[in-house]
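[1] Below is the sequence, then the predicted model.
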Amino acid sequence: MSEMFCFQCEQTAGGKGCTKVGVCGKKPDVAGKQDELTGALIGLARAAAGKTPGKLADALTLQGLFATVTNVNFDNARITELIDLVHTEKAALDPQALDFPAAALWTGNEDIVSLRSTLLLGLRGMAAYAWHAHILGKTAADVTAWFYTGLRALGEDHTADEWLTLLMEFGQVNLKCMGLLDEANTSAYGHPVPTKVPALVEKGPFIVITGHDLHDLKQLLEQTEGKGINIYTHGEMLPAHAYPELKKYSQLKGNFGTAWQNQQKEFDNLPAPILFTTNCLMPPKASYADRVFTTDVVGYPEIKHIAAGNDKKDASIIDKALGLFGIGAQEKSGLNKDFTPVINKALELGGWQEDRHFTGINGGTEVMTGFARNAVLGVADKVIDAVKAGHIKHFFLVGGCDGAKPGRNYYTEFVQKTPPDTVILTLACGKYRFNDLSLGDIGGIPRILDMGQCNDAYSAIQVAVALAQAFNCGVNDLPLTLVLSWYEQKAVCILLTLLALGIKNIYIGPSLPAFLSGNVLNILVEKFALTPISTPEQDLQAILSR
């Protein structure tokens, strides 16, 4: 296969679609296999219609969708193996069920392709959240069932209005899914508390862990305890420092580096291993490829993978599924993964001989995190009083994914130019553009409040709802504006949730999604006042003059 088509991420070639090779580094054969996997998952959903699919089918659905998210899995062999597992499970449910043709995913009427693609990409994003919750033993029957509903819908004919109805229904289901993950994380690790995180890396052996999976971090902390190895978060793992059950480990020291797109520079000749737990993997450079480890759904050819369960070639089909991506391994054994190879690599490399001081992109030497819903609502009276007294005039939620394409300095400048009587809520890795800025506080309330990972949009929604109730108004009547940066599919499912909740006047950038056709975009603009960003000055003036 010499050509491909992929327009699911913000950096897609020419703002239209990657057709030769992915800007992310994905090769045509992998892109083709991911499309084939998507078609197989639609076939599995068809086979599951009217039945109780079972835990293996559920897990394969979540992992299969997750494996196709941008910057997750570049390993053709592992995608192929997952396709085989899906086909085996589909045959067990209904041998007559047909896969959806991979080529048909991106062909047909432009508007229908746009709407179908938007639902597919939302499902991929929600699958990541559902999988993290699943690992921690949290599932919801209605959320799981909707994956099958949504996948079947992808293989059916619908009018534009029917597609829009499906998208709004999906947005509501994704809110439940994010709530499920919030419950999973807080019940396992406690509610986040405001925490200062230094950018200092101490001398000696260390490990950098990146991605989103807090369960992997917890296992790594347990296995490195007392071994003289420090642990540093990277990217979306930064909020881990705020969870009481994680921060109690003394070797969890600080945060290294910034957002995912800077990894090839920041990891260059790093004297430590890097563990990728979810997406945001870029093709590793030769200078550090020997110290990169992947786990769970993440994969890259010839990169060491830490599996769970039984991944032996002679294993049964179920055990093989358990080992391939760690599916169900927590139910199978008490210890999911053995990170000994990562630990040994850290000891072998030895780290730096002296402490190293780093800064954020604006020169800051530390950042704060942990302002999730429990922390913010815990001082709600103080916030409400500050608003009533006129000390806080406006809230901005400036969050989402970071990325490499030019134009993302908009978010730095936007935050810098916000008036001193405004508060910035933030989440996801887009915050690295400004989270090290020193903007002071308003009556003891920091002007920048980091609410956590991208899935912690749930926290932001709960805070907005609570404020609306306190002021006896709707969320759209609050002095609150959402300014979002998007990159991949988790941002897509969050946007659909916000739209499904009826939240309007959302600013989005740095560019509009290529999968939104002109007509579909016009509908969103007309119905929800979805607004492409322009310049920080113009947008701030428009927002604050309303």
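    Received, thanks.
[2] Every contact and neighbour count from this point should use C-alpha atoms.
    Will do.
[3] elements contacting the longest helix that the chain contains?
    As assigned by DSSP state H, the longest helix anywhere in the chain is helix 160-189. Applying 3 or more C-alpha pairs under 8 Å, 6 or more residues apart in numbering; DSSP states H and E, we find helix 160-189 packed against helix 110-135, helix 141-154, helix 244-247, helix 457-470, helix 489-500.
[4] redo that, cut-off 10 Å
    helix 110-135, helix 141-154, helix 214-224, helix 244-247, helix 457-470, helix 489-500, helix 518-528 (3 or more C-alpha pairs under 10 Å, 6 or more residues apart in numbering; DSSP states H and E).
[5] What are the buried residues along the helix or strand containing Asp381?
    Element membership of Asp381, judged by DSSP states H and E, is helix 380-388. Using 16 or more other C-alpha atoms under 10 Å as the test for burial, helix 380-388 gives Ala380, Val383, Ile384, Ala386, Val387.
[6] wouldn't the third one be in contact with Leu467 here?
    Right, Ile384. Yes. With contact defined as C-alpha atoms under 10 Å, Ile384 counts as touching Leu467 (7.7 Å).
[7] contacting residues for the closest residue to Lys26 other than its chain neighbours?
    Using C-alpha to C-alpha, 6 or more residues apart in numbering and skipping residues adjacent in sequence, the residue nearest Lys26 is Phe74, 6.1 Å away. Residues near Phe74 by C-alpha atoms under 10 Å, 6 or more residues apart in numbering: 24-27, 29-31, 34, 67-68, 281-283, 298-301.
[8] so how far is Ala491 from Phe74?
    Taking C-alpha to C-alpha, to the nearest Å as the measure, Phe74 falls 21 Å from Ala491.
[9] and what of Arg152?
    Arg152 is 22 Å from Ala491, by C-alpha to C-alpha.
[10] do Leu175 as well
    As for Leu175, its distance to Ala491 is 13 Å (criterion: C-alpha to C-alpha).
[11] Now do the shared contacts for these two.
    Met126, Asn455, Ala457, Thr497.
[12] Between the residues you listed, which sits nearest His234?
    Asn455 (16.6 Å; C-alpha to C-alpha).
[13] what residues are up against the nearest residue to that closest one once chain neighbours are set aside?
    Nearest non-adjacent residue to Asn455, counting by C-alpha to C-alpha, 6+ apart: Met178, 5.9 Å away. Contact partners of Met178, counting by C-alpha under 10 Å, 6+ apart, are 126, 129-130, 133, 184, 454-459, 494, 497.
[14] Comparison target below:
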Amino acid sequence: MSMFCRQCEQAAKGTGCEVVGVCGKNPEVAALLDLMMYGLKGLAIYADKAREFGASSMVADMFLIEGLFTTVTNVDFDPVQLAGKLRKCYDQKEQVKAMYESAYRAKNGAAAPAITDGPAAWVIADNLEGLVAQGQAHGVKSQHSDPDILSAIEIIIYGLKGMAAYANHAYILGKTDEEVFAFFHKALAATTDASKGLMDFVGIAMECGKLNIKVMEMLNTGHVEHYGHPVPTKVQLGTRKNKGILVSGHDLRMLEELLKQTEGKGIDIYTHGEMLPAHGYPGLKKYSHLYGNFGGAWQDQAKEFPNFPGAIIFNTNCIQRPADSYKDRLFTWGEVGWPGAKHLTGYKFDEVINKALECPDLPDAPGQEILTGFGHNAVLGVADKVIEAVKAGAVKHFFLIGGCDGAKSGRNYYTEFAEKVPKDCVILTLACGKFRFNKLEFGDIGGIPRLLDVGQCNDAYSAVQIALALAGAFNCGINDLPLSFILSWYEQKAHVILLSLLYLGVKNIKLGPALPAYLSPNVLQFLVDNFNIGQIGSADADLQASLA
């Protein structure tokens, strides 16, 4: 059985995974994920048509977002769990089809035109083997025969996947938006429209970047309303002698519920990877047993997790094949799944708590402290000081060095670049790429830390707000600021953030380690011609060009 996937930065040979995914998914799982995308397109077609007649379904809207999130890299590897989601996908498609047909009849007094082919007409297979066969028939390359249009379609789909992850987090915090729901359906349905040309899809991709800013704003508002604005906070990297639970992923609501249920039970909660910025939120840091951060970025879990003797839970993407030494104490939650790992639903965490109590204590091994919590509210709170430092020449340049980390060679570039940034420059960082350099000592400029951790990839909105505020203060455009974007990417959330930056007109972005395999030569040339986007080179050359 073969497969083809090129949605992440680590696509095999720089072209695509054809035997097994570098992420760990096998051809069976790859086929089921391809079928999920096919089924979601059918759902989107009917939901988009239904909206034309004023009909919609919140259940279907949210299922589309959850389904897209499921297909993000390193989320769900469990074929049984995926088969269950596919059955729900088909049921939702058929229900929205009926809703559309009813709305059409009510408006026109006649039956709606039948759709007899394509994803809208998909009929689900009745067993796992049949689902896999259907998925193999609807892989990436089947979407279009023209390589440039296929590239543009993939850009849209991967943007929708990334935006779905952010929209899912926002929904969990009570934030939804009708315009966003409508766009998800319209854009995904458009990828099946044979009448659309290349520039139609370019326009949809830019619109995706625009809507993603709105989604990230919704998520930011949800975080602030629930937990307050992040504040600069020192985070302990060592451990102390006590029971422990390690939380990996991005979801703060799940962490909050776990903190509530473990309070007073002699269990310390540790964050991992993208959960590190949780320590900066007043509504979470008030829990004294939110003790510290264990480990670095997601790709190091296989060598780090055996050294964490407590329970471990993943609440979003980033999971890798677990080693036998800790698989029996690993849990998944939300859209995450791994064969054989216990999956928890809802917000009842008794099982992970009981497992933690059964496990040995963590070692008494205090380590260094690092700073997080420099969201836009914290940075803009001292904006006058920052602006004065720029005007006085004390701060010469800002570098946003952030994005996803990964295992592929070439990522030491970001460590080297950060180390070589001159001492009269400030580094903004976010997402797990910061683990390449966030333990280094950068000092400060007149009391302004030279390394400002803005937060998760979910907090890219904060970075954008900082850039816009600086542009406003100096009465110029973002591209006129002494600000350079040095970005690393791995998966689809980073991809949609890039679309948002392009929508804002940001130019001269350096991206790496490799450029996306799904960019055709012509589409790549379009990005170069219009945005001067380029692949990272040597740290010295790129730094010199940024400061020129």
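    Good, I have the coordinates. No experiment lies behind these values; they were computed from the predicted model shown.
[15] Quick check: TM-score for this pair?
    After superposition, the two chains reach a TM-score (TM-score structural alignment, normalised by the length of the first structure) of 0.92; 509 aligned residues with a C-alpha RMSD of 1.1 Å.
[16] ok, and the closest non-adjacent residue to the aligned partner of Gly502 of the first structure in the second structure?
    By TM-score structural alignment, Gly502 of the first structure lines up with Gly505 in the second structure. Closest residue to Gly505 of the second structure apart from its sequence neighbours, by C-alpha to C-alpha, 6+ apart: Phe531 at 7.4 Å.
[17] Run a quick check on Asn409 of the first structure versus Phe434, I expect a contact.
    Yes. Counting by C-alpha under 10 Å, Asn409 of the first structure does reach Phe434; the two are 9.3 Å apart.
[18] Look at these two and report which has more neighbours.
    Set Asn409 of the first structure next to Phe434 and count neighbours by other C-alpha atoms under 10 Å: Phe434 wins out with 24 against 13.
[19] Apart from its chain neighbours, what residue comes closest to that one?
    Closest to Phe434 of the first structure by C-alpha to C-alpha, 6+ apart is Thr412, at 5.2 Å.
[20] what does Gly118 of the second structure give?
    Gly42 (7.6 Å).
[21] What does the one you found correspond to in the first structure?
    Per TM-score structural alignment, Gly42 of the second structure is aligned with Gly43.
[22] secondary structure element for its match?
    For Gly43 of the first structure, the element it lies in under DSSP H and E is helix 28-48.
[23] post-alignment, the next helix or strand after that helix versus the second structure, mean distance?
    Using DSSP H and E, the helix or strand that directly follows helix 28-48 of the first structure along the chain is helix 55-66. Helix 55-66 of the first structure differs from its equivalent in the second structure by a mean of 0.7 Å after superposition (mean C-alpha distance after the TM-score superposition for the first structure).
[24] which residues in the second structure does the helix or strand following helix 55-66 of the first structure align to?
    The helix or strand immediately downstream of helix 55-66 of the first structure is helix 76-93, counting by DSSP H and E. The alignment of helix 76-93 of the first structure onto the second structure (TM-score structural alignment) covers residues 79-96.
[25] tell me, what residue is most central in the second structure?
    Closest residue to the average C-alpha location of the second structure: Lys493 at 3.3 Å, with C-alpha atoms, centre = their mean.
[26] Spatially nearest residue to the corresponding residue of the first structure for it, not counting backbone neighbours?
    When the first structure is aligned by TM-score structural alignment, the residue opposite Lys493 of the second structure is Lys490. Leaving aside its chain neighbours, Lys490 of the first structure sits nearest to Gly125 (4.0 Å; criterion: C-alpha to C-alpha, 6+ apart).
[27] in terms of contact, does that neighbour touch Thr497 like I think?
    No. Between Gly125 of the first structure and Thr497 there is no contact under C-alpha under 10 Å: 11.6 Å.
[28] where do the contact lists of these two overlap?
    Asn174, Ala491.
[29] what would the helices and strands packed on helix 160-189 of the first structure look like in TSV with distance to Pro510 of the first structure?
    Output for these, formatted as TSV (distance: least, C-alpha to C-alpha, whole Å):
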stretch	distance to Pro510 of the first structure
helix 110-135	18
helix 141-154	28
helix 214-224	29
helix 244-247	34
helix 457-470	19
helix 489-500	13
helix 518-528	15
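[30] and of those helices, who's closest to Asn262 of the first structure?
    helix 489-500 (19.3 Å).
[31] what is the orientation angle of the closest one with helix 160-189?
    Taking axes from the mean of the first three to the mean of the last three C-alpha atoms, to 10 degrees, helix 489-500 of the first structure and helix 160-189 form an angle of 110 degrees between their directions.
[32] any idea how far Glu256 of the second structure is from the corresponding residue of the second structure for Thr233 of the first structure?
    Taking TM-score structural alignment, Thr233 of the first structure has Thr271 as its aligned residue in the second structure. Distance, Thr271 of the second structure to Glu256 of the second structure, by C-alpha to C-alpha: 12 Å.
[33] Neighbours of the equivalent of Glu183 of the first structure over in the second structure, how many?
    Aligned counterpart of Glu183 of the first structure in the second structure: Thr221 (TM-score structural alignment). Using other C-alpha under 10 Å, the number of residues around Thr221 of the second structure comes to 17.
[34] do Lys265 of the second structure as well
    11.
[35] What of Leu480 of the first structure?
    For Leu480 of the first structure, the neighbour count with other C-alpha under 10 Å is 22.
[36] who's in contact with it?
    393-397, 422-425, 464, 505-506, 543-544.
[37] counterpart of Ala517 of the second structure in the first structure?
    Aligned partner of Ala517 of the second structure by TM-score structural alignment: Ala514.
[38] And for the alignment partner in the first structure of Asp444 of the second structure, nearest residue in space, chain neighbours not counted?
    Residue pairing (TM-score structural alignment): Asp444 of the second structure is matched to Asp441 of the first structure. The shortest distance from Asp441 of the first structure to any non-neighbouring residue, by C-alpha to C-alpha, 6+ apart, is to Arg447 (4.9 Å).
[39] And for Pro513 of the first structure?
    Glu10 (6.2 Å).
[40] Next, the contact list for the one you found, please.
    16-17, 70, 401-405, 485-489, 509-515.
[41] about what we covered before: trace the helix holding Asp381 of the first structure over to the second structure and give me the residue numbers.
    Against the second structure, helix 380-388 of the first structure falls on residues 383-391 (TM-score structural alignment).
[42] Check what contacts that stretch and list those residues.
    With C-alpha under 10 Å, 6+ apart as the criterion, stretch 383-391 of the second structure contacts 376-377, 379-380, 392-398, 424-426, 445-448, 466, 469-470, 473-474, 482.
[43] among those, which ones are buried?
    The buried subset of the contacts of stretch 383-391 of the second structure (16+ other C-alpha under 10 Å) comprises 376-377, 379-380, 394-398, 424-426, 445, 448, 466, 469-470, 482.
[44] Understood, closing this out.
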